[in-house]
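Student: Only the shape, not the letters, is given here:
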């Protein structure tokens, strides 16, 4: 299989900081050699923010998402499996945007809903708005530069969320997004995976 690893080593527009250190740590740990040893052809690319001005979280996040979208599309057009190594939830914007013409189904697996908006967020953390952006609830003009249309709410399954803010709960109550609580997901999957399974 042809695998195209696409690393986006950013968290809050800062390269290699906090969760943004994860993608390159995976590469340093030998991920490429591990996949090649199993017979896969592997290509690796690192998405970098442009050096054309000061990095700001919102602008940089959308610029990175657009670059990621283009790289995932290129990988798919070449018949490769695009595997995104990301340092934040916002990278989903670029990944899903690459699939948007096919009206993708999104399974969002996170302890958080990532459904805050600028009006409901207490932290201002853009990653906490990622699923709200994908479904058209905020940052619509910037999202339109990535997605031809928001992802339909009835195409979204939120799995395992257990830490939802009041604003996220209100949005979910009025939406077609289906929530599978962490306890239900755990009960459903009990026995289907063990740490030693090969």
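Tutor: Nice, I can see it. In this text the structure is predicted, and so the values were computed from the model without any measurement.
Student: Going by C-alpha atoms from here, please, whenever you check contacts or count neighbours.
Tutor: OK.
Student: max-length helix in the chain?
Tutor: helix 57-77 (DSSP state H).
Student: any idea which helix or strand comes after it?
Tutor: Next helix or strand after helix 57-77 toward the C-terminus (DSSP states H and E): strand 81-86.
Student: Second structure for comparison follows:
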């Protein structure tokens, strides 16, 4: 199966500008190591460090391009490998995955659950909504379709009450840091 390497360089709800050069560096390393061409989506822009709604509106053009890129990759029957700057890029990539591979399981390695909804978020941080949007818990404008039954959480040490209740209610597998 062909591998399509994508590097996301757009804005995605960033608190700082560190993720963008990090993603570029990871993509460059992967390209050299695997002998792949890299397709870059988005252009670096300074972090806004704002409320999720402001961040999403600013990021939407690049996120839509990322969603479209993944739709093309999966429609061609290719395997996607991506270097992204922030969790919020998953608002674009996971709905595309769900459309083309409805039974795919997402293993979410992160210190946070990223399962908050806009109403439940105490911080208003877009990244904290990154997994809940693709699961259809709120409408991001980029799609949904990922079933919470197809999520496995690994390493979350900092869960908000809403996330902890959701994990328990939906029986989402959660491997805590002490057991990793």
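Tutor: Here it is on my side, so go on. Since the structure is predicted, the reported quantities are computational estimates derived from the model, not experimental observations.
Student: what's in contact with the longest helix of structure 1?
Tutor: 4, 6, 8, 12-14, 47-49, 81-82, 90-99, 126, 142-143, 146 (Cα atoms under 8 Å, 6 or more residues apart in numbering).
Student: Just tell me what residue 20 of structure 2 corresponds to in structure 1.
Tutor: Counting by TM-score structural alignment, residue 20 of structure 2 corresponds to residue 20 in structure 1.
Student: Show me where structure 1 has its helices.
Tutor: Under DSSP H, structure 1 gives helices at 22-28, 31-37, 57-77, 91-97, 130-134, 140-144, 166-173, 182-189.
Student: so who does the match of residue 20 of structure 2 touch?
Tutor: Residue 20 of structure 1 neighbours (Cα under 8 Å, 6+ apart): 8, 9, 10, 11, 14, 86, 87, 88.
Student: ok, now residue 28 of structure 2?
Tutor: Contacts of residue 28 of structure 2 by Cα under 8 Å, 6+ apart are residue 38.
Student: one more time with 6 Å
Tutor: Contact criterion Cα atoms under 6 Å, 6 or more residues apart in numbering gives no residues in contact with residue 28 of structure 2.
Student: Please report how far it lies from residue 20 of structure 2.
Tutor: Going from residue 28 of structure 2 to residue 20 of structure 2 by Cα to Cα, to the nearest Å gives 12 Å.
Student: Over to residue 62 of structure 2?
Tutor: Per Cα to Cα, residue 62 of structure 2 is found 13 Å from residue 20 of structure 2.
Student: nearest residue to the residue positioned nearest the centre of structure 2 other than its sequence neighbours?
Tutor: Centroid-nearest residue in structure 2: residue 90, 1.9 Å away (criterion: Cα atoms, centre = their mean). The shortest distance from residue 90 of structure 2 to any non-neighbouring residue, by Cα to Cα, 6 or more residues apart in numbering, is to residue 130 (5.8 Å).
Student: Which two of the contacts of residue 20 of structure 1 have the greatest separation?
Tutor: Across these, the longest distance by Cα to Cα is 12.7 Å; it joins 14 and 86.
Student: For these two, indicate the residue with more neighbours.
Tutor: residue 86 (22 against 19; other Cα atoms under 10 Å).
Student: Pull up the gap between the more buried one and residue 175 of structure 1, please.
Tutor: Residue 86 of structure 1 is 27 Å from residue 175 of structure 1, by Cα to Cα.
Student: what's stretch 145-158 of structure 2 aligned against in structure 1?
Tutor: Stretch 145-158 of structure 2 corresponds to residues 150-163 in structure 1, going by TM-score structural alignment.
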